[in-house]
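> got a predicted structure plus its sequence, pasted below:
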Amino acid sequence: MIEVIVEDRCTGCGDCVEACPSDVLRVGEGGKAVIAHQADCQTCLLCELYCPADALFVWPEVDRVIGVTAEQALASGQMGAFRRDHGWGEHAATHTNQHWRMGAIFERARLLAIETAAAQNPSNTARHEDIR
C-alpha cells in the first residue's frame, strides 16, 4: 500500500496521479501529488514506476497502512528501487526492463478471480466461462 510521498522530492509532474488505476493520488493545493484515497491502493507500484523523482514509497503490505514516515522511507534505501530494478528512465542503460513479464501474472490473477467468483455464485458460472 502506498505509504508516503516525500514532498521535497515531488516535482509536481503528475505522472504518478495519471498512472494510478485506482485514483489513490491527487494533485494537491501546492501542485504536488498527495495521497487522497490510501485504502484504495492496490499495491500495483505503477506510481513508483512512473515517478521520475523517486518521491513515492509503496510498502508491499496490501491490507493495512504500516505508517512509514518520509524519514523512514528515505533511510530504507528503497526509494526508486522499483524503477531502477525494472530499467525505467535513466536506469535503462544499466538494468533490463522485465516489466513485460507481468502480463502472465495478471492473466493468472484474472483467471483466479473468475474462478473465485464462480465458486461464490455458481449461477454465474456460464457467464464467467464466456469471459475466458
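Okay, I see it. Numbering: from 1, shown residues only.
> C-alpha only now, for contacts and for neighbours.
Noted.
> wait, is R83 part of a helix?
Yes - looking at R83 with DSSP: H, G, I helix; E, B strand; the rest coil, it is inside a helix.
> and the residue nearest to it when sequence neighbours are not counted, what element?
Nearest residue to R83 in three dimensions, chain neighbours excluded: L49, at 4.9 Å (CA to CA, 6 or more residues apart in numbering). Applying DSSP states H and E as the criterion places L49 in helix 46-50.
> next, the one to line up against it:
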Amino acid sequence: MIEFISASKCVSCGLCVSVCPTGVFDQEKGKVPVIARKDDCQTCFMCEVYCPVDAMYVSPNVDEVTVNEEELIQSGVLGSYRREIGWGKGQSPSAASDASYKMFQMMSKLPGH
C-alpha cells in the first residue's frame, strides 16, 4: 500500500498520478501529489516504478506501517522496487537475465521466425 511521498525528493512531475490505476493521488499543478484515497491503493507499485527520483514508498504489507523519511532514505528502501526490476536510467532490465527471455531471443534468430 502507498505509504509515503518524500516532499524533499519529489519533483512534482505527476507521473505517479497519471499511472495510478485507482486514482489514489490528488495533485495541484506544480505541487507534490497527496495520497488522497489510500484505501483505494492496490499495491501495484506503478507509482514507485514510474517515479524518476525515487520519492515514493509502497509497502508490500496491507497493514499500516509507520514511516520515517530519514529511515527510508538511510535504508535504501525509497525506489528499491524500481531498481530491483531494472527500471530507471543506467539500469539493466531484469527480464534480460530470465531464461525464457533468452530462449525467445535465440528462437527469433532461427530461419522462418
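Done, it's in. Quick caveat, the model's predicted, so the values are computed rather than measured.
> can you count the residues close to the residue nearest to R83 of structure 1?
By the criterion of other CA atoms under 10 Å, L49 of structure 1 has 24 neighbours.
> same question, M46 of structure 2
19.
> for it, list the residues it contacts.
C16, V19, C20 (CA atoms under 8 Å, 6 or more residues apart in numbering).
> re the thing from before, give me the mean deviation of the helix holding L49 of structure 1 from structure 2.
Once fitted to structure 2, helix 46-50 of structure 1 is off its aligned match by 0.3 Å on average (mean CA distance after the TM-score superposition for structure 1).
> and the residue nearest to the spatial centre of structure 1, how far is that from E107 of structure 1?
Closest to where the C-alpha atoms of structure 1 average out (CA atoms, centre = their mean) is L45, at 2.3 Å. To E107 of structure 1, L45 of structure 1 is 17 Å away according to CA to CA, to the nearest Å.
> would you agree E3 of structure 1 is in contact with E61?
No - contact criterion CA atoms under 8 Å: E3 of structure 1 and E61 do not qualify, at 9.7 Å.
> chain center to the helix ranked longest in structure 2: distance?
Looking across structure 2 with DSSP state H, the single longest helix is helix 99-108. Computed by CA atoms, centre = their mean, to the nearest Å, the chain-centroid distance of helix 99-108 of structure 2 equals 27 Å.
> swap in stretch 33-47 of structure 1?
7 Å.
> and for stretch 8-21 of structure 2?
For stretch 8-21 of structure 2 - counting by CA atoms, centre = their mean - the centre lies 10 Å from the chain centre.
> tell me how many other residues crowd Q98 of structure 1.
11.
> to clarify, my last question referred to Q120 of structure 1.
11.
> likewise M79 of structure 1?
With other CA under 10 Å as criterion, M79 of structure 1 counts 19.
> tell me who's in contact with it.
D54, A55, L56, F57, A73.
> could you rerun that using 7 Å?
D54, F57, A73 (CA atoms under 7 Å, 6 or more residues apart in numbering).
> ok, it to R9 of structure 1 distance?
For M79 of structure 1 relative to R9 of structure 1 (CA to CA), the value is 10 Å.
> go on, G89 of structure 1?
Counting by CA to CA - G89 of structure 1 and R9 of structure 1 are separated by 16 Å.
> E61 of structure 1 too?
In terms of CA to CA, E61 of structure 1 sits 23 Å off from R9 of structure 1.
> for T125 of structure 1, same thing?
In terms of CA to CA, T125 of structure 1 sits 48 Å off from R9 of structure 1.
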